[in-house]
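[1] just to be clear, the model below is a prediction. Sequence and coordinates:
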Amino acid sequence: MPISRIAIGSPLEARHPEALKAALAEFISTLIFVFAGQGSGMAYNKLTANGAATPSGLVAAALAHAFALFVAVSVGANISGGHVNPAVTFGAFLGGHITLLRGLLYWIAQLLGSVVACFLLKFATGGLKTGAFALSENVSAWNALVFEIVMTFGLVYTVYATAVDPKKGNLGVIAPIAIGFIVGANILAGGAFDGASMNPAVSFGPAVVSWTWDNHWVYWLGPLIGAAIAALTYDILFIGNITHEQLPVADY
């Protein structure tokens, strides 16, 4: 059972050079991802003079996030595993693939990376607003919660299948692009309803910079629930009681 493999970790781990390097890698990867993703939305608003959203704008946002996440995961994979998402880190923790203390380091780095990216965007664009995630008309917080749970389930399930499973073999080579693709596809599915976050860090940075917290809890609770369901489902059903060592960071 994955729960039995959960580890707290040693306090010394939080100060270990390798753990700090991994956290720095998460900070940089998240900064790259949020800067490109959030920046694409700001560029669209500038080009349309904050006009109404269009199908082409949704496609552009999906492509920008898919490409940026592919790169962000790839550049961090050999150092931190390229989580770039507190929900992914939480799913890895529940499966026993990362300790609690290292996971908390990752969370701090990911949230800081998102905040710094949004501040840089605000400065570089001359003060343009970084748009916080918000619900569309006639979409309730509970509707959005279901969207976030299902979309994040698909994301973390993909992470487990392509990057975590010890039997993945050569499939691990395509993990970054598969992860980018599922995020892009989910944005096409849910972007018009709640913005399709799937990532608490992606929601946190714009909320801090714009100081907009309406329904912000949805963008934490939904992804964490979806990640937990995906991690436990894949680990119990497809990894099961196979004896395997905790995956080294280089492999995830």
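    That came in fine, so what should we check first? Every value quoted in this text rests on a predicted model; they were computed, and no experiment measured them. Numbers count the residues shown, from 1 in each chain.

[2] C-alpha from now on. contacts and neighbour counts both.
    Noted.

[3] now the helices for this structure?
    Here the chain has its helices, by DSSP state H, at 17-47, 55-77, 86-94, 100-124, 141-159, 175-194, 200-210, 218-234.

[4] just name the most buried of those.
    Sort those by mean neighbour count, taking mean count of other C-alpha atoms under 10 Å, and helix 86-94 sits at the top with a mean of 26.

[5] any idea how far that one is from the middle of the chain?
    10 Å (C-alpha atoms, centre = their mean, to the nearest Å).

[6] reformat the helices of the chain as JSON lines; add distance to Thr243.
    Output for the helices of the chain, formatted as JSON lines (distance: least, C-alpha to C-alpha, whole Å):
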{"stretch": "helix 17-47", "distance to Thr243": "25"}
{"stretch": "helix 55-77", "distance to Thr243": "24"}
{"stretch": "helix 86-94", "distance to Thr243": "16"}
{"stretch": "helix 100-124", "distance to Thr243": "21"}
{"stretch": "helix 141-159", "distance to Thr243": "20"}
{"stretch": "helix 175-194", "distance to Thr243": "23"}
{"stretch": "helix 200-210", "distance to Thr243": "32"}
{"stretch": "helix 218-234", "distance to Thr243": "15"}
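
[7] Leu135: which of those helices is closest?
    helix 175-194 (4.4 Å; C-alpha to C-alpha).

[8] centre of the chain to the closest one, how far?
    Here the centre of helix 175-194 is set off from its chain's centre by 11 Å, with C-alpha atoms, centre = their mean.

[9] now do it against helix 55-77, angle only.
    140 degrees (axes from the mean of the first three to the mean of the last three C-alpha atoms, to 10 degrees).

[10] so which of the helices of the chain gets nearest Thr130?
    Taking the helices of the chain one by one with C-alpha to C-alpha, helix 200-210 is closest: 5.5 Å.

[11] pasting the second one now:
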Amino acid sequence: MPINQIAVGRYQDEVTHPGALKAALAEFISTLIFVFAGEGSGMAFAKLTEGGPTSPEGLIAAALAHGFALFVAVSVGANISGGHVNPAVTFGAFLGGNISLLRGILYWIAQLLGAVVACLLLKFTTGGLVTSGFAVSAGVSVWSALVFEIVMTFGLVYTVYATAVDPKKGDLGTIAPLAIGLIVAANILVGGAFTGASMNPAVAFGPAVVSWEWGSHWIYWVGPLIGGGLAGVIYEVIFIAGNTHEQLPTTDY
């Protein structure tokens, strides 16, 4: 990450420009789609099982719902905004010099609003069921939970860089949404029983606002932002900016 790649951006180009506003709208809609399906799956499972989303079956259902929903959310936003759907992804892209500060803030606002609106719609359409916020499981320390969120989000943003950002990705870019959805699903299976496996400040923010539950909420901002930021910097410095050799043609393997 050469420091000169980080840019603030011009207000007229990054905030009020029609292209920027369209991108922000795409992020709002994509995040709404993702949070509505992901959070809604947990609420549906709790209703069907009378409060059993923490069972193994509930964890698998949550992983599948989030993985499928993120695959779709990234796909439908990719050609307009890049399909970030996550403030941690946007932060990693900013530190890697792939998005300006002002555009990043615009994306953050859109993502957070999308998550809140999704949770409000869920509360309305389910007759007032609680959109429960993320919480650290009993027996798990806040520092363990923080490391969980850092590592899981690092894996997510590293996958985003490898499959969607890297200019050498080639045909791999076509499966970027699938790879991103799969890493989120896998991380939920690993960390869901410990922290809920947020990996996304917007996913934690929406339910917290609607249910007004803020216990340990800082973990779901600090962890993902550290993990996403590290992934963006490491991949940009080592594998993109530091690349000095020509990639071998596939016929040479």
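    Structure received. A quick note: this is a predicted structure, and the numbers were derived from the prediction, not measured.

[12] quick one: TM-score?
    For this chain pair, the superposition-based TM-score is 0.95 by TM-score structural alignment, normalised by the length of structure 1; 243 aligned residues with a C-alpha RMSD of 1.1 Å.

[13] aligned counterpart of Val136 of structure 2 in structure 1, please.
    In structure 1, the residue paired with Val136 of structure 2 is Leu135, using TM-score structural alignment.

[14] Asn143 is in contact with that match, correct?
    No. The pair Leu135 of structure 1 / Asn143 is not scored as a contact, 9.3 Å apart, by C-alpha atoms under 8 Å.

[15] which of the helices of structure 1 sits closest to Gly9 of structure 1?
    Of these, the one closest to Gly9 of structure 1 (C-alpha to C-alpha) turns out to be helix 100-124, at 5.8 Å.

[16] that closest one vs helix 86-94, what angle?
    Counting by the same axes, to 10 degrees, helix 100-124 of structure 1 lies at 170 degrees to helix 86-94.

[17] which residue numbers in structure 2 does helix 100-124 of structure 1 align to?
    The aligned range for helix 100-124 of structure 1 is 101-125, by TM-score structural alignment.

[18] run through who's touching the matching stretch.
    Contacts to stretch 101-125 of structure 2, defined as C-alpha atoms under 8 Å, 6 or more residues apart in numbering, come from residues 6-11, 14-15, 20, 23-25, 27-33, 35-36, 39-40, 85-87, 90-91, 94, 129-131, 202-203, 205-207, 209-210.

[19] ok, average deviation of it from structure 1?
    Following superposition, stretch 101-125 of structure 2 is found to deviate from structure 1 by 0.2 Å on average (mean C-alpha distance after the TM-score superposition for structure 1).

[20] neighbours around Gly169 of structure 1, how many?
    Gly169 of structure 1 has 10 neighbours, counted by other C-alpha atoms under 10 Å.

[21] to clarify, my last question referred to Gln5 of structure 2.
    Residues lying near Gln5 of structure 2 (other C-alpha under 10 Å) number 14.

[22] I'd say it and Gly96 touch.
    Yes. With contact defined as C-alpha under 8 Å, Gln5 of structure 2 and Gly96 form a contacting pair (7.5 Å).

[23] show me the contacts for the spatially most central residue of structure 2.
    Centroid-nearest residue in structure 2, with C-alpha atoms, centre = their mean: Asn86, separated by 3.4 Å. Residues near Asn86 of structure 2 by C-alpha under 8 Å, 6+ apart: 31, 108, 111, 200-202.

[24] measure it to Ala93 of structure 2 for me?
    For Asn86 of structure 2, the distance to Ala93 of structure 2 equals 11 Å [C-alpha to C-alpha, to the nearest Å].

[25] could you do Gly232 of structure 2 as well?
    Counting by C-alpha to C-alpha, the gap from Gly232 of structure 2 to Ala93 of structure 2 is 6 Å.

[26] what about Glu213 of structure 2, neighbour count?
    Other residues close to Glu213 of structure 2 by other C-alpha under 10 Å number 16.

[27] does it touch Gly133 like I think?
    Yes. The pair Glu213 of structure 2 and Gly133 qualifies as a contact (C-alpha under 8 Å) at a distance of 5.9 Å.

[28] give me the common contacts of these two.
    Common neighbours of Glu213 of structure 2 and Gly133 (C-alpha under 8 Å, 6+ apart) are Pro207.

[29] possible to save the contacts of Asn86 of structure 2 as CSV with distance to Leu156 of structure 2?
    Formatted as CSV, the contacts of Asn86 of structure 2 follow (distance: C-alpha to C-alpha, whole Å):
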residue, distance to Leu156 of structure 2
Thr31, 16
Trp108, 17
Gln111, 17
Asn200, 10
Pro201, 13
Ala202, 15
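
[30] between those, which is nearest Gly173 of structure 2?
    Gly173 of structure 2 has its nearest neighbour among the contacts of Asn86 of structure 2 in Thr31, at 20.7 Å by C-alpha to C-alpha.

[31] isn't the closest one up against Ser75?
    No. Here Thr31 of structure 2 does not reach Ser75: they are 11.8 Å apart, not a contact under C-alpha under 8 Å.

[32] what about stretch 131-144 of structure 2, how long is it end to end?
    25 Å.

[33] list the buried residues for it?
    Within stretch 131-144 of structure 2, the residues that qualify as buried are 131-136, 142, counting by 16 or more other C-alpha atoms under 10 Å.

[34] now, among the residues you listed, which is nearest to Thr174 of structure 2?
    The closest of these, once distances to Thr174 of structure 2 are taken by C-alpha to C-alpha, is Phe134, at 32.1 Å.

[35] wait, what's in contact with the closest one?
    Contacts of Phe134 of structure 2 (C-alpha under 8 Å, 6+ apart): 195-196, 198, 204, 207-208, 217.

[36] figure out which of the helices of structure 1 is closest to Met1 of structure 1.
    Closest to Met1 of structure 1 of these is helix 218-234 (C-alpha to C-alpha; 8.7 Å).

[37] the closest one: how far from the chain's middle?
    Mean C-alpha position of helix 218-234 of structure 1 versus that of the full chain (C-alpha atoms, centre = their mean) differs by 11 Å.

[38] swap in stretch 88-103 of structure 1?
    Counting by C-alpha atoms, centre = their mean, stretch 88-103 of structure 1 comes out at 14 Å from the chain centroid.
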